[in-house]
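**Student:** Give me coordinates for this.
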Amino acid sequence: MNYEEKLESMGYKLSAQANKRIFEDGVRIGNLIFISGNAAKVDGVLKYQGIVGDTVSMEEAQDAAKIAFVNCLATVRNMMGSLNSIKKIVNIKGYVASTPDFIEQPEVMNEVSAFALEVFGEVGRHSRVSLGASSLPGGTPVEVEIIVEVE
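**Tutor:** Here you go, the predicted model:
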């Protein structure tokens, strides 16, 4: 089973549509691809909106983070033609829109780290950053960006 089939068997579909932004969805430099930040959009619609610790629960934030990660992977697939070209998930950055007293941003992103390992095995072992923010674009509770090494 390839990576995309594995994601689909877990209930995640990779979007084929490109984002309409004034910057690139991803930039390849040598064997590294830097993927721009993605929100938890499903079929182009934000699944969750709000602030973690206020209107968005931990479970919703974790789900949002996984969806945003999958959207990052969709960009890799759209650029490379297949997720099987991924040799390594190098880095994952997660931004969590949260209340000032919410300090569990790493717990939100732990869900993505575990998910990357579940899908990619050792290829999914990565470095990571988890940051809190007062708000994020469009009201998304979580934004994720990644760096991957490809063939």
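
**Student:** switch to C-alpha atoms for all contacts and neighbour counts from now on
**Tutor:** Will do.

**Student:** Let me see the ranges of the strands in this protein.
**Tutor:** Shown for the chain, the strands assigned by DSSP state E span residues 26-29, 32-38, 41-42, 45-46, 86-97, 127-133, 142-150.

**Student:** one more to line up against the first:
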Amino acid sequence: MSVDARLAELGITLPDVAAPVASYVPAVRSGSSVYTAGQLPFVGGSLPATGKVGEGDGLVSPEVAADLARTCALNALAAVRSVVGSLDDVARVVKVTGFVASDPSFTGQPGVVNGASTVLGEIFGDAGVHARSAVGVAVLPLDAPVEVELIVELVS
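**Tutor:** Presented below is the predicted three-dimensional model:
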């Protein structure tokens, strides 16, 4: 099954590539790999939530943050597609790095980044199983709660 057919089956429409917010490109191909820039959870050009992730008033809940990480992963796939033309050229997702703007007491970064990992597995099956880092940070660009970057391997 093609990746586009799988996306349709899952009811997922990839967004347009998010415009860079600084001096970089969304993705770069090097040999048989594509490296994405960190992708924020832009939806229609804006962030649906901002702030730190944690439990309590004024914080982004871990559940909302996991959904935002999913959005980041879809934005990253759009960036991959922009440099390779078709996601059918992806042999496997090699590495996911997720950054979570965390309240100092929050230690659930892996659960947040699962939002990205889960959707990649749903889309690519076994080829979506990847190595991963989930890192808590003090702040992210534009006060985003989460940022995700991918490394994918392309078919030869």
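
**Student:** Can you calculate the TM-score here?
**Tutor:** The TM-score (TM-score structural alignment, normalised by the length of structure 1) is 0.93; 151 aligned residues with a Cα RMSD of 1.5 Å.

**Student:** Could you dump the strands of structure 1 into CSV with distance to Val108 of structure 1 and mean neighbour count added?
**Tutor:** Output for those, formatted as CSV (distance: least, Cα to Cα, whole Å; neighbours: other Cα atoms under 10 Å):
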stretch, distance to Val108 of structure 1, mean neighbour count
strand 26-29, 24, 15
strand 32-38, 15, 21
strand 41-42, 17, 17
strand 45-46, 18, 12
strand 86-97, 8, 22
strand 127-133, 8, 16
strand 142-150, 9, 24
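
**Student:** I'd like to know which of the ones you listed is closest to Val52 of structure 1.
**Tutor:** Closest approach to Val52 of structure 1 among the strands of structure 1 is made by strand 86-97 (6.0 Å; Cα to Cα).

**Student:** what's next to that closest one, contact-wise?
**Tutor:** The contact list for strand 86-97 of structure 1 (Cα atoms under 8 Å, 6 or more residues apart in numbering) reads 50-52, 61, 65, 105, 108-109, 123-136, 140-151.

**Student:** corresponding residues in structure 2 for that strand?
**Tutor:** On structure 2, the counterpart of strand 86-97 of structure 1 by TM-score structural alignment is residues 90-101.

**Student:** mean deviation (superposed) between the matching stretch and structure 1, please.
**Tutor:** Superposing on structure 1 and averaging over aligned pairs (mean Cα distance after the TM-score superposition for structure 1), stretch 90-101 of structure 2 comes out at 0.3 Å.

**Student:** chain center to that stretch, what's the gap?
**Tutor:** With Cα atoms, centre = their mean, to the nearest Å as the basis, stretch 90-101 of structure 2 stands 7 Å off its chain's centre.

**Student:** now the residue positioned nearest the centre of structure 2: how far from Ser86 of structure 2?
**Tutor:** Nearest residue to the geometric centre of structure 2 (Cα atoms, centre = their mean): Ala73, 2.3 Å. Using Cα to Cα, to the nearest Å, Ala73 of structure 2 is found at 16 Å from Ser86 of structure 2.

**Student:** can you check Cys72 of structure 2 too?
**Tutor:** Taking Cα to Cα, one finds Cys72 of structure 2 at 19 Å from Ser86 of structure 2.

**Student:** who's more crowded, those two?
**Tutor:** Cys72 (27 against 14; other Cα atoms under 10 Å).

**Student:** And the more buried one, what's its match in structure 1?
**Tutor:** In structure 1, Cys72 of structure 2 lands on Ala68 (TM-score structural alignment).
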